[in-house]
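Asks: Fold the following, please.
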Amino acid sequence: MTNPIYLALDFPTWCETKQFIDTYDLHGVPVKVGMELFYREGPKVIDKLKANNHSIFLDLKLHDIPNTVMRAMRNIAALDVDIVNVHALGGSEMIKWAKEGLLLGGTGKDTKLIAVTILTSISDQTMNEELRLNGSVNEIASHLANLSYESGADGVVCSVHETKRIKQVCGPSFLTVTPGIRLNQSDKNDQRRIATPLEARKQGSDILVIGRSITKAENPKKAYEQALEEWNRGYESGNC
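Replies: All right, here's what the predicted structure looks like:
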């Protein structure tokens, strides 16, 4: 993958999204479209981004009974995006049916199905005490990754700090998509398990998702280029 860094378009409207892309000349970079933008603008926002040559990760995190997810994914497949996702906590049947929906609704594009393990905002304490899931975040994330792998997913969303173990469990070709990426000097905001692009490359991440470190930067284009430079430095140093 020549450019594995997806820019999170966490804007409420297409107007603001387009203005940001145009202002900072970020045409054609891979992008993540989440709930906020998609629920406001609908499928038309995907068409507009595709017309601008953006690769798209549609981040809707489906989590429902298997039949409902299958039907939803069958409709999503027609959008011809690059990556879609579900919550691994939905279980193996839901993941299998999500994959089936992609195949039934697909138009020939090899859309990747990835499953969210544990959100990067969740700590061990939250997971153990509030969600009543025993074990560390790392252990649970690895278990959910293996469940996703065995259920036909192409990869998972996970923290950078879980990628090495997940690769060991699921194999090197199993995709690890890692949010919680921060450039040097960036704020952590509401995410706990974070890392820089260089650290992510060293740990074995395949795809990065970066939002506020770029969108809130004084010069977003320069920040995006910095992220790419850090990623490529990890490759050149042989630490990948």
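
Asks: contacts and neighbour counts: CA atoms only from here.
Replies: OK.

Asks: hey, where'd the strands end up in this protein?
Replies: Ranges of strands in the chain, per DSSP state E, are 5-8, 31-33, 56-62, 83-87, 112-116, 155-157, 175-178, 207-210.

Asks: and among those strands, the most buried is which?
Replies: The highest average neighbour count among those, using mean count of other CA atoms under 10 Å, belongs to strand 155-157 at a mean of 28.

Asks: To check against the first, give me the structure of this:
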Amino acid sequence: MDQPFIVALDFSSKEEVQSFLQLFSDTSLFVKVGMELYFQEGPTIIDELKQRGHYIFLDLKLHDIPNTVKRTMKGLAKLGVDLVNVHASGGSAMMRAALEGLEEGTPNGMKRPRCIAVTQLTSTSEQMLVHELLVDRTMKDTVLHYASLAHDSGLDGVVCSAQEVPLLRARFGPTFITVTPGIRFANEAKGDQVRVVTPNEAKQLGTTYIVVGRSITKAHDPHEAYERLKREWDGEQ
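Replies: A predicted model of the protein is given here:
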């Protein structure tokens, strides 16, 4: 999984996924399976993606009492995915329970899925944080606090905006994973995201992985859009 690009398979059916992946028959992608796809197709979609040779980020954002999260992660570990996540706002006990479940559920001879925590969604603005979520700290303070809880709980990293990556790098060093959604090509509309950056800005900020969905999956030519992503990451036009 040395490639820094995670393609979000934001589809509702296996047929849509198959149609999209036919364009990448010669490429091993790192893909994200979120709630929309997983809740429609279940574990069978994971098996199919693995058979095609793709790496998988199972993005279910678990957030529940520790025991429920532990048992759920124990089951998810058997699927053989590469990356899973929880909400950091579930607290330290829940995050530690998630790791325990993954350790217990990972079959012998297989590597435990890496586990990261969502700090604040990239659709969350500073105004929403204060007026709707009643958090009286700045976005950076909140993200850093949640990331500290995740780090101290033993998690492998966090989901955050690329704008917050330098702050986390300074505190936790280069091995702490940062997965950053909210990526848009240069001159592209933000959509429902708020804290967004371009691929090259994300690289300059030092993130580990960027998540790109609609910019590729809804493109007229998804394969060319993926190539454009690689060019923009490297600062090419």
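
Asks: just so I know, which of the strands of the first structure lies nearest Val45 of the first structure?
Replies: Of all the strands of the first structure, it is strand 31-33 that lies closest to Val45 of the first structure, at 8.8 Å by CA to CA.

Asks: Mean deviation, the closest one versus the second structure?
Replies: In the superposition against the second structure, strand 31-33 of the first structure averages 0.3 Å from its aligned positions (mean CA distance after the TM-score superposition for the first structure).

Asks: quick one, what contacts the residue sitting nearest the centre point of the second structure?
Replies: The centre of the second structure sits closest to Val179, judged by CA atoms, centre = their mean, with a distance of 5.2 Å. Residues in contact with Val179 of the second structure (CA atoms under 8 Å, 6 or more residues apart in numbering) are Gly157, Val158, Val159, Cys160, Thr207, Thr208, Tyr209, Ile210, Val211.

Asks: Tell me the spacing between the aligned partner of it in the first structure and Asp187 of the first structure.
Replies: When the first structure is aligned by TM-score structural alignment, Val179 of the second structure is paired with Val177. For Val177 of the first structure, the distance to Asp187 of the first structure (CA to CA, to the nearest Å) stands at 21 Å.

Asks: and if you look at Asp10 of the first structure?
Replies: Distance of Asp10 of the first structure to Asp187 of the first structure, given as CA to CA: 16 Å.

Asks: quick one, which of those two is more surrounded?
Replies: A count of neighbours by other CA atoms under 10 Å puts Asp10 above the other of Asp10 of the first structure and Asp187, at 18 against 11.

Asks: Quick check: that one touching Val31?
Replies: No: if you go by CA atoms under 8 Å, Asp10 of the first structure and Val31 don't touch, sitting 10.1 Å apart.

Asks: dump the residue contacts of the equivalent of Val212 of the second structure over in the first structure.
Replies: When the first structure is aligned by TM-score structural alignment, the residue opposite Val212 of the second structure is Ile210. Contacts for Ile210 of the first structure were tallied using CA under 8 Å, 6+ apart; they are Ile5, Tyr6, Leu7, Ala8, Pro179, Gly180, Ile181, Arg182.

Asks: Mind doing that once more with 7 Å?
Replies: Applying CA atoms under 7 Å, 6 or more residues apart in numbering to Ile210 of the first structure gives the contacts Tyr6, Leu7, Ala8, Pro179, Ile181.

Asks: JSON lines for the residues you listed, including distance to Ala98 of the first structure?
Replies: Shown next, in JSON lines, are the contacts of Ile210 of the first structure (distance: CA to CA, whole Å):
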{"residue": "Tyr6", "distance to Ala98 of the first structure": "23"}
{"residue": "Leu7", "distance to Ala98 of the first structure": "25"}
{"residue": "Ala8", "distance to Ala98 of the first structure": "23"}
{"residue": "Pro179", "distance to Ala98 of the first structure": "22"}
{"residue": "Ile181", "distance to Ala98 of the first structure": "27"}
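
Asks: Kindly indicate which of those residues lies nearest Gly234 of the first structure.
Replies: Comparing the contacts of Ile210 of the first structure against Gly234 of the first structure with CA to CA picks out Ile181 as the nearest, at 14.5 Å.

Asks: What number of residues are in the vicinity of the closest one?
Replies: 26.

Asks: gap between it and Thr107 of the first structure?
Replies: 32 Å.

Asks: what do you get for His87 of the first structure?
Replies: His87 of the first structure is 24 Å from Thr107 of the first structure, by CA to CA.

Asks: cool, and Ser159 of the first structure?
Replies: To Thr107 of the first structure, Ser159 of the first structure is 31 Å away according to CA to CA.

Asks: what does stretch 59-75 of the first structure correspond to over in the second structure?
Replies: On the second structure, the counterpart of stretch 59-75 of the first structure by TM-score structural alignment is residues 59-75.

Asks: Contacts only, for the residue lying farthest from the centre of the first structure.
Replies: Distance from the C-alpha centroid of the first structure, by CA atoms, centre = their mean, peaks at Glu129 (26.3 Å). Glu129 of the first structure sits next to no residue when contact means CA under 7 Å, 6+ apart.

Asks: ok, longest helix in the first structure?
Replies: helix 220-236 (DSSP state H).

Asks: other SSEs contacting that one?
Replies: Packing contacts for helix 220-236 of the first structure, counted by 3 or more CA pairs under 7 Å, 6 or more residues apart in numbering; DSSP states H and E, involve helix 197-203, helix 212-215.
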